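K.L.:
turn this into a model:
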Amino acid sequence: MRLLGNLLWLIFGGLLCALWWAVGGLIFCITIIGIPLGLQCFKFASLSLSPFGSEIKTNPSKHRIGNIIWLILFGLWMGIVYFIGGIIVCITIIGIPFGLQYFKFAKLSLYPFGAEVTNSK
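P.N.:
As a prediction, the model looks like this:
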């Protein structure tokens, strides 16, 4: 199921999403001050390639200043958009697995600093 979910995810926008996150990460990494933000964009890009079978372990107390800056600049709006997108996709029965992945992105978008994306078994 994981392989099929990831393939469908890539076909229907995951690859494009990962590409955009990677480009955003490269743009942030051009400046020295933007490198921490760029590294978080690469974290989103890797999750965009294979969200099925991945787990997110957040630790909001780690890198508090980075998480606060991210939350104010990007995270709150990203979290809202991903959450609403997850609800919309979950309305259809067949979209529930994809909606759960959107909720995973919403969780990561709130506190990316200190979060780890791992493959579950």
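
K.L.:
every contact and neighbour count from this point should use C-alpha atoms.
P.N.:
Will do.

K.L.:
could I get the full set of helices for the chain?
P.N.:
Applying DSSP state H to the chain gives helices spanning 2-9, 15-30, 35-49, 64-70, 76-90, 96-110.

K.L.:
got a list of contacts for the first one?
P.N.:
Which is helix 2-9. Residues outside helix 2-9 that contact it (C-alpha atoms under 8 Å, 6 or more residues apart in numbering) are L15, L49, S50, P51, F52, G53, F98.

K.L.:
another sequence for comparison is provided below:
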Amino acid sequence: MRTLLNVIWLVLSGFWLFLGWMLAAVIMFVLIVTIPWGIAAARIGVYSLWPFGKRVVETPTSGFWALIGNIIWVVLAGWWVALGHIITAIPLAITIIGIPFAIANIKMVPVALLPLGKRIVDID
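P.N.:
Take a look at the predicted model:
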């Protein structure tokens, strides 16, 4: 079932969200100082490509620097990546088939805003 959901996700919104995340990652890599944010964006971009069967968990050892990093991320790229998830969720929520995908998009908004201090793990 997860594979079917992931394939539908990929076709309806996953590929475009992946491109948005990769654009954010490339921008962060080009700025050199923001390479840690680029790594986080690339990791979450791959997650947004194939999300079902995985979940995001908080890293308990992240602390003050992750907080500062997340604030910088929101200013540089987080708000528009989160906006992309919200804009994608709206048309998906209109159809019955798209409702689970709209919910998945909304669940990714907090990750888009605050990516540092989070890990992506398998559900199993």
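
K.L.:
now render the helices of structure 1 as JSON lines, adding mean neighbour count and distance to K57 of structure 1.
P.N.:
Listed next are the helices of structure 1 as JSON lines, based on neighbours: other C-alpha atoms under 10 Å; distance: least, C-alpha to C-alpha, whole Å:
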{"stretch": "helix 2-9", "mean neighbour count": "14", "distance to K57 of structure 1": "19"}
{"stretch": "helix 15-30", "mean neighbour count": "18", "distance to K57 of structure 1": "20"}
{"stretch": "helix 35-49", "mean neighbour count": "21", "distance to K57 of structure 1": "12"}
{"stretch": "helix 64-70", "mean neighbour count": "16", "distance to K57 of structure 1": "14"}
{"stretch": "helix 76-90", "mean neighbour count": "18", "distance to K57 of structure 1": "16"}
{"stretch": "helix 96-110", "mean neighbour count": "21", "distance to K57 of structure 1": "9"}
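
K.L.:
list the contacts of the residue located most distally from the centre of structure 2.
P.N.:
Going by C-alpha atoms, centre = their mean, the residue of structure 2 most distant from its centre is I96, 23.1 Å out. The contact partners of I96 of structure 2, by C-alpha under 8 Å, 6+ apart, come to none.

K.L.:
from I87 of structure 1, how far off is the equivalent of it over in structure 1?
P.N.:
Mapped onto structure 1 by TM-score structural alignment, I96 of structure 2 lines up with I93. From I93 of structure 1 over to I87 of structure 1 the distance is 11 Å, taken as C-alpha to C-alpha, to the nearest Å.

K.L.:
just to revisit the earlier point, of all the contacts of helix 2-9 of structure 1, which two lie farthest apart?
P.N.:
L15 and G53 (16.5 Å; C-alpha to C-alpha).
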